[in-house]
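[1] Just to be clear, the model below is a prediction. Sequence and coordinates:
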Amino acid sequence: MNRVLLLTLTPLLLLSSGCGRKNPVEEITAARSNVKIVDVISDKLMLPWPAWRGPQHDGVVPDQPLLTHWSEEQNVVWRTEVPGRGHSSPIVVANTVYLATAIQDPQKQQVLAFDGATGKSKWTTDVHTGGFPSERAVHHKATHANGTLACDGVRLYTAFLNSDAIVATALDLDGNVVWQREIGKFVSKFGYAPSPVLYKSLVIFAADNMGGGYLAAVDGESGEIAWRVARGNISSYSSPTVANVGGRDQLLISGCGAVTSFDPASGEKRWSTPCTAEATCGTVVTSADRIFASGGYPEKETTCLSANGEKIWSVRTKAYEPSLVLNDDRLFVVNDEGVAYCWDADTGDVIWRERLGGNFSASPIVCNDVVYVSNLSGETFVFENEKDTFKLISTNQLGDDAYASPAVAESQMFLRVGVDRGTKRHEQLVCLESKDP
């Protein structure tokens, strides 16, 4: 290319890619916002799967009978069409299943509600019309509705990338918008992925991006920003989690070259340990005194930290998109390339590894010591760790692809899958339950 032309085009290319755009983050302290944080008492029976990765945000299903075999016909209770496209995983509140989705033409970002008993649509709410980022600002695998909803039993919470900002929205359980608030600007490299996490009366959102990343907590009732802290100028995609580790509540997130702990009530940083990678997608999982994380790009590492962020063990193996799942003293993951690992959670020693096949984006769940995980071809592998060896129970085909992770409620499993019909892809929500006597 002509050197003069290249020099002329370079600023334009940088601008179009977002590299030249920076949005300094205005930090807000909890003292300045004056938002009062209160405990929220919810009926846990009403919220069997209220958020990304379930009741504890870790993929662990409360003990209950759960099927291990299914097909397009076998053990299907109902299936229903889902408009548009999204990687938002289902959540289950009382007897209703909720999803986020996005329709390309005309541009709409929506929240959907389905009857849990029949799969029939209960309502559809248009959260945004128009405002999608350009095609070059979203990864070809991503959608405009990647994040999973969260619910406190009174309101549903979600956030979309729209009009170059992250906009948080609360809806009541009948689909009415309660409030909507821009929580910060966003310069997209590959799109927006994180799901919100609840802490007492706060809803916490992550928005790591190359224009100026941040974590922000919003009052669930009013939508007022309680606190916001800057995270630097790095694009990363992990959802935060809140867990009690080492006897205190910690807001934990991987990405930006570290695993970092914050006080969820104030946003104050407690510690940050360099590890994992610049960009991560998976959500941190924890035990009572340990923290586990994996990632990412361009580095690769799975690591175990103490409650204070000290590195206990580390291996040069990663899962980029799928999250880890912890089952007692065993740590499981299926990486993006379809290799399943089981580590001793105390030492990091490999107990076994097994190639399942296919590529993976969805995250695993574990129920009754059995692990479930879907690949991008719509196959769900069901396996267990028996006497420290891998034991495949079943491989179950449903649809033609699966990007979203499953939800479980009252022995039913809910899967969002893609179905190819000629040259056009559709999405379905499917309810599964064992029909064996």
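    Now that the structure is in, tell me what you want to look at. Residues are numbered from 1 along each chain as shown.
[2] from here on, contacts and neighbour counts on C-alpha atoms
    OK.
[3] any idea how far His87 is from Phe114?
    Distance of Phe114 to His87, computed by CA to CA, to the nearest Å: 17 Å.
[4] the more surrounded of the two?
    A count of neighbours by other CA atoms under 10 Å puts His87 above the other of Phe114 and His87, at 26 against 21.
[5] out of everything not next to it in sequence, what's closest to the more buried one?
    Closest residue in space to His87, ignoring its immediate chain neighbours: Asn146 at 4.5 Å, by CA to CA, 6 or more residues apart in numbering.
[6] ok, and here's another one to check against it:
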Amino acid sequence: MDFGFGEFDSGFDDLSVEIEEFELKKTKKFTRIFDLGNGGSIAYCSVNGGKLFFGDCDGYVYCVDMEGNEIWKFRTGGIIVDSPKFHGKFMYVGCFDGNLYCIDSETGEEVWRFRTSDKVYGSGITGDGVVYFGSLDNYFYAVNAITGEEIWRFRTGGEIVSTPNIHENFVMFGCYDGNFYCLDKNTGKEIWRFHTDDHIQSEQTPPVVDGIVYFTSWDNYLYGIRTDDGKEIMRFKAGKLGLSGAPVMNGNLLIFGSREGILYAIDKNTSKEVWRFTFGKITIGASVMNGKVYFGSEDYNFYCLDADTGKEIWRFRTGSYTYGRPVFCNGLVFVASWDCHVYALNSETGEEVWRFAASSQERAYQPPPHREFEMVVKKEMHIEDAISEDRYKSKNEHSVSLSDYQIETEYSTTSDYKTKSDYDVNMVIFEGFIGGNDLWISDSVTLTPASLISM
């Protein structure tokens, strides 16, 4: 899932001290006191053979017909947040219980399961009888799609929560270590890697066009990289809060969303912005069909725009967040929602045709966020009109998972002032969260000014 931002009152707005150098440390501890597996929230869905398939946060996989009738459901051992992938009649589902499941899509019976050492966030991609996928155990796997036997594995420097793509003899994927990897799909040998300045997270497949693969990073950039040698062809900066998800193509346009609530359309040849649509909340994935772009948002709305101009055609209100890239069949667009429903809408008008409710109607809580903060130092030198303001972004100094239900993060920032004066120090805390403040269960923030340093 993706992260949004809100504000938190630090309580230090009126702090005035005489300092030579000021250091602020923030230690953030929070505990998830809920069972993350509870809830029927749905993130993604897939269409295959005229049927709709999806998993939910209660661990169920569903098969539904085009009229919204349940055909079968299969119970896994953990949360499912990605769309199923297919090879013939076999369906593959990654699960937070550490398994990649292979299920017969016609009967709903388990064929095999492949066990990793940590959560499997995505369902991977299939090609030439092989399913490729990553795990939070830092490994990227190639497994025989029929038997479930491991062919090879490749160790990265971080968790893998991105969907790969296959191009020619390459399999490519992003990683939390900030690298975008290209491997030989047959041997697992590394061909090249491209490093960004933050982690890469994308539940959508990064598109490849004319030998260039396009993906985003939390360093705020959209990248275009040559598949043969990993050389950068283009980059485009969008916002300040990081990017996740992969762009979707419409002719020469790369269309992708930001965490600031902006959907961008960029010309892939010039790297110039063509249009933008602002709606104020996070979006992750979009789809293009028949000259229209479809996407959901954390504002509970599902949008349809003209893909060439960015003009809104219609919107549909759901009961919660809609994260996943929508899918289509028989004139319908299918929208998975965190409100525990999948909606079937008329793709031309946006009118609801039917909705399917998951077994549980309790929405799943979402995990705690990464956070950042900003320290504002306002210099008041006691000289008329001599006031200036400098801002210092935090650095993530320490982040460790203490258990499945607790994460501790420490941040720090240091001012550059070397001369004694009176300063008003204003800490503005930008709190990241997934989904919204309504999902917070426990929250404790400690801000500790460092000792003053004398000359």
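    Everything's here; your move. Just so it is clear, the model here is predicted, and its values are computed rather than measured.
[7] can you list contacts of stretch 312-328 of the second structure?
    Outside of stretch 312-328 of the second structure, the residues within contact range by CA atoms under 8 Å, 6 or more residues apart in numbering are 1, 43-47, 204, 283-287, 294-306, 333-339, 349-351, 435.
[8] Please read the previous query as pertaining to stretch 426-437 of the first structure.
    Contacts to stretch 426-437 of the first structure, defined as CA under 8 Å, 6+ apart, come from residues 66-67, 69-70, 75-85, 119, 411-420.
[9] mind checking how far that stretch is from the chain centre?
    Here stretch 426-437 of the first structure is found 22 Å from its chain centre; the criterion is CA atoms, centre = their mean, to the nearest Å.
[10] just stretch 200-213 of the first structure next, same as before
    Stretch 200-213 of the first structure has its C-alpha centroid displaced from the chain centroid by 13 Å (CA atoms, centre = their mean).
[11] got the end-to-end distance for that stretch?
    One end of stretch 200-213 of the first structure sits 24 Å from the other (CA to CA).
[12] Could you list the buried residues of the longest helix along the first structure?
    Counting by DSSP state H, the longest helix found in the first structure is helix 3-17. Neighbour counts over helix 3-17 of the first structure (16 or more other CA atoms under 10 Å) mark no residue as buried.
[13] Which residue range of the second structure does whichever helix or strand comes after that helix align onto?
    Going down the chain from helix 3-17 of the first structure, the next helix or strand is helix 30-33, by DSSP states H and E. Mapped onto the second structure using TM-score structural alignment, helix 30-33 of the first structure spans no residues at all.
[14] which residue lines up with Glu224 of the first structure in the second structure?
    Using TM-score structural alignment, Glu224 of the first structure sits opposite Glu149 in the second structure.
[15] From what I see, its match and Val143 are in contact.
    Yes: using CA atoms under 8 Å, Glu149 of the second structure makes contact with Val143 at a distance of 5.5 Å.
[16] Now do Gly98 of the second structure: how many residues are near it, please.
    22.
[17] Please compare Glu149 and Val143 of the second structure by neighbour count and tell me which comes out ahead.
    Taking other CA under 10 Å, Glu149 of the second structure and Val143 do not tie; Val143 has more neighbours (20 against 14).
[18] What lines up with Phe256 of the second structure in the first structure?
    Aligned by TM-score structural alignment, Phe256 of the second structure pairs with Val333 of the first structure.
[19] where's its match relative to Ser287 of the first structure, distance?
    16 Å.
[20] likewise Ala168 of the first structure?
    Taking CA to CA as the measure, Ala168 of the first structure and Ser287 of the first structure are separated by 30 Å.
[21] just Cys256 of the first structure next, same as before
    Counting by CA to CA, the separation of Cys256 of the first structure from Ser287 of the first structure is 23 Å.
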